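**Q** attaching a predicted model along with its sequence, questions to come.
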Amino acid sequence: MDFINNWIFNLGFEGKTGQYLAAAVTILLIALICIVANFLTKKVVVRIISHMVSMSKFKWNDILLKRRVFHKLSHIVPAIIIYYFAPTFPRYQHLIESGANIYLIIVNLIVISSALDAFHDIYETFEISKIRPIKGVIQIVKIVLAIIGIILIISILLNKSPFILLSGLGALSAVLMLVFKDSILGLVAGVQLSANDMVRVGDWITMPKHGADGDVIEISLHTVKVQNFDKTITTIPSYSLISDSFINWRGMQNSGGRRIKRPIYIDVNSIRFCDDEMINKFRRINFLADYIDERLVEIQKFNETHNIDRSNPVNGRALTNIGVFRAYIKNYLLNHSGIHKGMTLMVRQLEPTERGLPIELYCFTNTTDWTEYETIQDDIFDHLFVVAPEFGLRIFQNPSGHDFRNLNGEEKEMSAVGNE
């Protein structure tokens, strides 16, 4: 500063004009030094570091470059230069040093934030990231660092120790809890979700209350994003997964089988005993030949043992078309290539309703793929709807317009015959 003052004085500038001109030249000189230092840091030092990192075989090095951690770190150099040139202006030294310190704090927060983002990107390259996501933890760390940074900046502006400010936070705890309510709830929910392994990225979850039915694509501090099967995105508050119920289909996907649980409604008026003609017909069905022979021997033995008079079909035991149909369905499923044989498989009657007698299929496919599952299920029921009449059974459905038209046609024919 003395050198510049003397130089300005030698040029003929004196008094306050010379002082202002010397200060302006000094500021320009410091600004020029900062620009050159920043340029050299970015173009030389950072470029050398970037080249060395890009030549490395580790993927995390490329992630650090992508997040521009080293580029943001270069902004610290001008702040350091300004800080050490502050004594050049004794009257404003404290103000300049405070400004430089605040700038350093902000730059450091930006650099740490970028480093944390890079760490999260690196963590996501490992399989454990799907089981234990840490995005919520990263966001909490960022919030804590931001609070610390704000406290340090305020302490610099007030020229007070940051510990004095921290001691006053107790009185503001209620306000802070209100302001950061969602963050606190999200943190608690994130810890519980992770500790109990309730949901992972990639899980298929269903939550009708929030209109969610799809795959989890992101778990953060405040929200869980679900991509529905129609490609829409549903955002659910993290704490809702703790306070409300939802379905996680991961167990089904891991089991290797997906459940089929669907009934066929049979018209009860079509259920009857099997006569000899029906029994002979059933014997020619591949899945029933052995069953018919075994059941007939068992039934005959039972009736003979108990001296039952079979002249009346009500007495004793006999085959029914609905019982044979159930046996056929079970054997058909046991021989179906798309049904999992190691899981529960049964065909059962449910309580009769106004829609008829429900015959429920309860089994599992050997795939969890949605498209393949639906194809297998459709093929099974297509077949059963077609073969049911072969057993003398009618599938129940409510009368349609076609049924009423046929009924009217039959009545007209009967009236015409009567008139003749």
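**A** Done, it's in. Numbers count the residues shown, from 1 in each chain.
**Q** okay, CA-based contacts and neighbour counts for the rest of this
**A** Will do.
**Q** just the helices in the stretch 301-420 of the chain please.
**A** Using DSSP state H, counting those that start in this stretch, the helices of the stretch 301-420 of the chain run over 321-334, 370-387, 401-419.
**Q** which among those is found nearest to Gly214?
**A** With C-alpha to C-alpha as the criterion, Gly214 lies closest to helix 370-387 of those, at 11.8 Å.
**Q** may I see the helices of the stretch 301-420 of the chain arranged in CSV, with mean neighbour count as well?
**A** Shown next, in CSV, are those (neighbours: other C-alpha atoms under 10 Å):
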stretch, mean neighbour count
helix 321-334, 20
helix 370-387, 14
helix 401-419, 11
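**Q** closest one to Lys42 among the ones you listed?
**A** That would be, of the helices of the stretch 301-420 of the chain and by C-alpha to C-alpha, helix 370-387, which comes in at 52.2 Å.
**Q** next up, a structure to set beside the first:
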Amino acid sequence: MHNLLEKIFGWCYPLFRKLGFEYTIASYLSLLINIAIMCVLAYVIFIVFRFVLDKSVRSIVKRTKNTFDDFIIEKIRGQYLFYLFPLLFVYKSVPILLEKYDYWEFFFGKTVGIFIIVLIIMIIRTAFNILRYYLKLIPRYSDKPIDSFIQVINIVLWLFGITIIISRLFDINEKDLLTILGAISALIILIFRDTILGFVASVQVAINDMVRIGDWVTMEKFGVDGDVIEINLATVKVRNFDNTTTTIPTYSLISDSFQNWRGMIDSDGRRIKRHILIKASSIRFLNESELVDFKKIQLISAYIDTRKTEIDKYNTNNNIDKSIAINGRNMTNLGLFRKYITQYLHNYPGLNKDLIMVCRQLQSTSYGVPLEVYAFSKDKKFENYEYIMADIFDHIIASVPFFDLEISEIPTEKGIQK
């Protein structure tokens, strides 16, 4: 290669000397002409290499059935690769052209060498970006934090490239340079603290499958309540349900508590867990005549007969004095209401009957006796879920007076006047 370049650029100076030009003039004229020749040849190499590479790669791609190479042709920015060979040609030509000009040979040689290193980094970076775009098209990788890993690779790649550039620029051995960098590692760690924390968090998030793109997450500390749309090395971007976007540090996913609703979305139902407060003073035992009236409620008619038979049998066998209602076993309006709600839930078409479904009484409070519905709706879509829950409680609240119960609430000024 060296001999070929000497033949290409070595003819000009002797020719000018034979034509009678002085040493200095012949030297400068030959330099200018050789620079022009070098530029023309570099451009020709660029055109030829671009044409040959483009045609050959496209020809190979058409013959293969793999979609990855088609994706490469569609996404690749080939000019980085096309410039590599012309720059290598220039890099080899500079020492010959500027052999008599030590300063300029050093300057241009170092400059072209740095350009080649940067170009190689850009080519490798492009290759990883192509891989990132391709993996996002594969369903099993679409929800993985691919961006985080590619960013880490790019950072390492640039650090490696900068190390080589500095070593070439100042003629420092790479090992010695790494030793120097090791001595200031504490400063580097301080500067790249967020990046390092983000990388560690990204790895833990990916390994433990804590968050995926598309997950609905809630994080009260940052006011986050929405879907994850992007996971990067340092940040996680969430589109909230009010159409605002919140960006949170990636390491906060492992340092703080957050709620991921993926389990609910992947399950067979969305949980309904809501209660009403019953006024304690409205809870009482039921007598025989009242039970006759309650039997008109179809959902609990059969239950009342069965329950009444069971209670009467117990009271008779144990000689219970029923002249006082508190003696023995009795039915209460609240217990009957709980049974009614349970039957209503079992007959409601929007609930999943295969999952837990219960109406339970919680610990009494100073505000009343909580009666809670715990069930799962079939439809997990937000607006449909809210409609189902509201429809159930509309009916429950409207049913309370039929059982001679009252809902506990803070009296208003209008209520006090009455």
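**A** On my side now, so go ahead. These numbers come from a predicted model, not from an experiment.
**Q** what's the TM-score once they're superposed?
**A** Once the chains are laid over each other, their TM-score by TM-score structural alignment, normalised by the length of structure 2 reads 0.90; 406 aligned residues with a C-alpha RMSD of 2.3 Å.
**Q** can you redo the helices of the stretch 301-420 of structure 1 as CSV, where the extra columns are distance to Val226 of structure 1?
**A** CSV is the format used below for the helices of the stretch 301-420 of structure 1 (distance: least, C-alpha to C-alpha, whole Å):
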stretch, distance to Val226 of structure 1
helix 321-334, 35
helix 370-387, 17
helix 401-419, 43
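**Q** out of those, which gets nearest to Asp197 of structure 1?
**A** Nearest of the helices of the stretch 301-420 of structure 1 (C-alpha to C-alpha): helix 370-387, 24.0 Å.
**Q** pull up the aligned stretch in structure 2 for the closest one.
**A** Alignment of helix 370-387 of structure 1 against structure 2: residues 382-399, by TM-score structural alignment.
**Q** so which residues make contact with that stretch?
**A** Arg270, Ile272, Ile276, Ile341, Gly350, Ser377, Asp379, Ile407 (C-alpha atoms under 8 Å, 6 or more residues apart in numbering).
**Q** need the contact list for the fifth one.
**A** Which is Gly350 of structure 2. Taking C-alpha under 8 Å, 6+ apart, we find Gly350 of structure 2 in contact with Ser377, Lys378, Asp379, Ile388.
**Q** mind running it again at 10 Å?
**A** Phe376, Ser377, Lys378, Asp379, Asn384, Tyr385, Tyr387, Ile388, Met389, Ile392 (C-alpha atoms under 10 Å, 6 or more residues apart in numbering).
**Q** mind telling me what it corresponds to in structure 1?
**A** In structure 1, Gly350 of structure 2 lines up with Gly338, judged by TM-score structural alignment.
**Q** also the first one?
**A** Across the two structures, Arg270 of structure 2 finds its equivalent in Arg258 of structure 1, going by TM-score structural alignment.
**Q** find the nearest non-adjacent residue to Ile233 of structure 1, please.
**A** When the adjacent residues along the chain are set aside, Ile233 of structure 1 lies closest to Gln227, with 4.6 Å between them (C-alpha to C-alpha, 6 or more residues apart in numbering).
**Q** now the helices for the stretch 51-200 of structure 2?
**A** Counting by DSSP H, counting those that start in this stretch, the helices of the stretch 51-200 of structure 2 are 67-75, 79-82, 84-97, 102-137, 146-169, 174-183, 185-191, 193-208.
**Q** buried set for the longest one?
**A** Right, the one you point to is helix 102-137 of structure 2. Judged by neighbour count (16 or more other C-alpha atoms under 10 Å), helix 102-137 of structure 2 contains these buried residues: 105, 108-110, 112-126, 128-136.
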